[in-house]
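> based on what follows, work out the 3D shape:
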Amino acid sequence: MKIVVLGGGESGFGAAYLAKKKGMEVFLSDKGLIKEDFKKLLIDADIEFEEGQHSEERILAADWIIKSPGIPKKADIIFKINQKGIRLSSEIEFASQFTDAKIIAITGSNGKTTTTSLIYHILKNDDLKVGLGGNIGKSFAKQVADEDFDYYVLEVSSFQLDDIQNFRPYISLLLNLSQDHLDQYNYNYEEYALAKFRITENQENDNFFIYNKDDVMSQNLLEKLEIKAKMIPFSTKEKLKEGGYLNDNKMVVKLADEFSMKIEELSLVGNHNIANSLAASIAGKILQINNESIRNSLMTFQAVEHRLEQVAEIDGVKFINDSKATNVNATYYALESMKQPAVWIVGGVDKGNDYTEIEELVKKKVKAIVCLGLDNQKIIDFFQDKTELIYSTSSMEEAVKVSKSLAEKGNTVLLSPCCASFDLFNNYEDRGNQFKNEVLK
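Okay, the predicted model is just below:
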């Protein structure tokens, strides 16, 4: 079988490596330049590759094409592949065909990385043989090739779900839905939401689907869709007969038996993290992990880097790195958790953002806005009459200096950009690391 892999990053290399190991004929093509460390891995694995171009004739002669999630579905080469009717899959689809391990897959607009890491921590803490992959950790395909895990916990994006055919998790979780990546979904919120729901489309009645009963869009779509998996809800607003909910500052999970824990014992703070902890606990109970082990995991879990990460306190000013907040809803959670007046660093590549969702929170919590991006005009126009102080900057060094000059003792400087990072940075990690470096300088 002729396999072509598009994209030479973590997921692309992993897919090519697995295909090679399975005895397939493999060719990897990247329109950009491949990083030196991945190039070396490709050479060591004797995988043929090209960079800086797509050799169309060769690509379109493939039996199966594996696409990295970063390649836009509107790209010219993707159009041609679809025209020819060649099977086009994501790495998660491809790798899942070669493992019998139970897959726990997590999607949603916000909280994916935290909840995926938390479920992985719960399983690892219970001494299960488990791998972490998808949008986080090491390549899922590479682990399928080299490891012998019984479980995989995968963070899954809508882009990866766009390119599945048979992907069937044992447990799927849809944490929440908010308007994100609309530029890739014809600026249609329902189209984006339905892409997320694909996580459950191949599940059968011996599988589980964990969903958020408080999420309006999820509830609307559940009325139209036929879900075969056993559905288990969680809610922070109402008591449930089955699932996870809040009751008198306690989180409760009711399945075959009951698990409960005081909110103050959780290592994660904020309302959104109570929802994430409920979802993760339900997954733990489905996998028959005992209550004591789940409780211990929820108490010992360390928050994810670049997600409400406390960097330092300098002269009474807290500096918080929330660079992973690349949409308005993620920033909503960050602002909601602020206990002190905030100097808010915001901006980057706008993905069709509607800032009305956070307008009232900004009026209540933010004393100054520092825009960070090549084009800050949309943010300035929207917020100029909502706060007295608004500044435009075009480098992290400048943004941190301006923020420090504005912040007084008892304030918080919050980097929570609402936007993608690609105008000034390689990715959100690069943006978060630069913020931390400038703060510590």
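> make it CA atoms for all contacts and neighbour counts henceforth
OK.
> so where do the helices sit in the stretch 1-150 of the chain?
10-21, 36-44, 56-59, 76-84, 91-96, 112-125, 140-146 (DSSP state H, counting those that start in this stretch).
> Ile398 should be in a strand, yeah?
No Ile there; residue 398 is Glu. No: under DSSP: H, G, I helix; E, B strand; the rest coil, Glu398 falls outside any strand and is assigned helix.
> gap between it and Tyr170?
48 Å (Cα to Cα, to the nearest Å).
> neighbour-wise, which of the two wins?
Set Glu398 next to Tyr170 and count neighbours by other Cα atoms under 10 Å: Tyr170 wins out with 20 against 15.
> so Leu154, which state does it fall into?
strand.
> neighbours of it, how many?
Counted with other Cα under 10 Å, Leu154 comes out at 29.
> how about it, what does it touch?
103-106, 116, 132-136, 140 (Cα atoms under 8 Å, 6 or more residues apart in numbering).
> I'd like the structure of this one too, to check against the first:
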Amino acid sequence: MNELVIILGAGESGVGAALLAKQKGFDCFVSDGGQLKNAHKAELEENGIEFEEGTHSEEKILSAALVIKSPGIPEKNELVKKIRAKGIEMISEIEWAYRYIGDSRVIAITGSNGKTTTTALTYHICKHAGLDCALVGNIGISFARQVANDPKPLYVAEISSFQLDDIVTFRPHIAILTNITEDHLDRYDYSFRNYINSKFRIALNQQSSDYFIYNADDEVTVQHIKEFPILSNPLPFSMRKELLQGAFIKEQEMTVANSDEKLQMSIYDFALKGKHNQYNTMAAGLAASVIGLRKDKIREAIQSFEALEHRMEHVATVRGIEFINDSKATNVNSTWYALESMTKPTILILGGVDKGNDYAQILDLVKEKVKAIVCMGVDNRKIHEAFQNDVSVMVNTGSAAEAVHASFQLADKGDVVLLSPACASFDLFRNYEDRGNQFKAAVREL
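As a prediction, the model looks like this:
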């Protein structure tokens, strides 16, 4: 097979795509405009895969039969435009992996918020029930790497809108859409509509034997669902109404009804606390019931799940002040969910790279629950403008350690310090994990 497969971007998904291409006998070449991580470099060398870093050999790339593009590279990239103009097929690593899974099935989860927790919980339930499955996509290892190195009969995949943009045949047996709120608009020409279209692509190729699980309380989802020709079986979940098919919570009890069988469980038995996690638990519970897992196994797994790092993670209580790390909150809606679950006076740490945020969404919750805002970013003007009339104490800090110290000074015994930034982290940190880790380290040094 002499067809040249080019992989653009050599992060986890790019290296995974290259390993799969090599295994399937393709001539492949990896091109990254930045610098590769040493581990990725070593892996490519070890497998005899050609690569380049810090540059793109345009002529070679434009001679490809197929290009697999990293989700981080936008359509407006000049090289991407040239590839499109030449009519070369360009797909995402998710699509590439899907083409080689054979009879295996996929549970795919997307959404603006809650997708990581929902994916991890769904995987935990499947593992607990004894299924041979893998956790792939945005969480865990890349889908293509898993297919190349250790194929499984079931894949539980967290999938971003960027990955969905470049699918062609990708068809999950179960698709979950947690919710849609304004996010990443810089990648979608500042059009919310484009972003909505992207999220619904998760159900694009589904057939009548598949399932589409969605949040019936999410106004954007419900408003637009009829505009898409979804052929799969709809399974909504809600806290506002009882459903004959789907999942709902009424009087603190969750009911999951996917056939004649019903699973019922008190929300007080959920390992994950907070209203947003009740939605995530309903979605995961529905997916588990669709694939036919036993009710007792689903119940046990929901009770035993451990929360993920950087997502409403309790760090420590210091002199009666609780510190919570929600660094994964990179948009306003995530911060809304975090604040909504707060029951004590809160010192809120906000800030970072603004992705076109509308802070009005959290203003009511801030008025109700927040006694001080600690800004942690290079440019905090927009946060000051949004809250200066409603929060009497606002301070600027330029590092995680400074933010922790300032919050500790402002807090009283019985208060909570909540890092839930509503912004991307790239102004001061490598990524949200780095931000969360620096926050935790600073708390532990108090």
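> switch the helices of the stretch 1-150 of the first structure over to CSV; also include distance to Gln203 of the first structure.
Putting the helices of the stretch 1-150 of the first structure into CSV (distance: least, Cα to Cα, whole Å) gives the following:
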stretch, distance to Gln203 of the first structure
helix 10-21, 23
helix 36-44, 34
helix 56-59, 31
helix 76-84, 25
helix 91-96, 13
helix 112-125, 19
helix 140-146, 20
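> what's the closest of those helices to Asp215 of the first structure?
helix 112-125 (15.1 Å; Cα to Cα).
> and the aligned residue in the second structure for Glu264 of the first structure, how many residues sit next to it?
With TM-score structural alignment defining the correspondence, Glu264 of the first structure maps onto Tyr268 in the second structure. Counted with other Cα under 10 Å, the neighbours of Tyr268 of the second structure add up to 11.
> next one: the one 3 residues further on
Burial of Ala271 of the second structure, expressed as a neighbour count using other Cα under 10 Å, amounts to 17.
> does it touch Ser304 like I think?
Yes: the criterion here is Cα atoms under 8 Å, and Ala271 of the second structure meets it with Ser304 at 6.1 Å.
> what sits in contact with each of the two?
Joint contacts of Ala271 of the second structure and Ser304 (Cα under 8 Å, 6+ apart) do not exist.
> still on that earlier bit, would you mind measuring from the match of Glu264 of the first structure to Asn233 of the second structure?
30 Å.
> list the contacts for Ser392 of the second structure?
371-372.
> what's Lys102 of the first structure aligned with over in the second structure?
Checking TM-score structural alignment: Lys102 of the first structure goes with Arg105.
> contact partners for that match?
153-155, 172-173.
> ok, those residues in the first structure: which stay?
Mapping the contacts of Arg105 of the second structure onto the first structure (both residues aligned by TM-score structural alignment, their matches' Cα atoms under 8 Å) leaves 153-155, 172-173 still in contact.
> only the buried subset of those residues, as a PyMOL command please.
Filtering those down to the buried ones (16 or more other Cα atoms under 10 Å) takes a single PyMOL command:
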select buried, resi 154+155+172+173
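> now distance to Phe408 of the second structure too, for the kept ones among the contacts of Arg105 of the second structure, in TSV please.
Shown next, in TSV, are those (distance: Cα to Cα, whole Å):
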residue	distance to Phe408 of the second structure
Pro153	49
Leu154	46
Tyr155	43
Pro172	46
His173	48
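> what about the kept ones among the contacts of Arg105 of the second structure, which are in strands?
154-155 (DSSP state E).
> out of the kept ones among the contacts of Arg105 of the second structure, who's nearest Ser198 of the second structure?
Closest to Ser198 of the second structure, out of all of these and judged by Cα to Cα, is Pro172, at 15.4 Å.
> show me what the closest one lines up with in the first structure.
Match for Pro172 of the second structure (TM-score structural alignment): Pro169.
> which residues sit against the lengthiest helix in the first structure?
Identified as the longest helix of the first structure according to DSSP state H is helix 271-286. For helix 271-286 of the first structure, contacts defined as Cα under 8 Å, 6+ apart pick out 111, 114-116, 118-119, 122-123, 171, 173, 175, 210-211, 234-236, 243-245, 251-253, 255, 263, 268, 291, 294, 298, 333, 337.
> residues of it that come out buried?
Neighbour counts over helix 271-286 of the first structure (16+ other Cα under 10 Å) mark 272-285 as buried.
> between these, which sits nearest Lys20 of the first structure?
Using Cα to Cα, the buried residues of helix 271-286 of the first structure come closest to Lys20 of the first structure at Ala283, 33.6 Å.
> the closest one maps to what in the second structure?
By TM-score structural alignment, Ala283 of the first structure lines up with Ala287.
> for the aligned partner of Asp218 of the second structure in the first structure, give its distance to Gln340 of the first structure.
Mapped onto the first structure by TM-score structural alignment, Asp218 of the second structure lines up with Asp215. Using Cα to Cα, Asp215 of the first structure is found at 28 Å from Gln340 of the first structure.
> ok, Lys378 of the first structure next?
26 Å.
> neighbour count winner among these two?
Neighbours per residue (other Cα under 10 Å) separate Lys378 of the first structure from Gln340, with Gln340 holding more: 17 against 12.
> so the more buried one sits in a strand?
No: looking at Gln340 of the first structure with three-state DSSP, it is coil, so not inside a strand.
> nice, that's everything, thank you.
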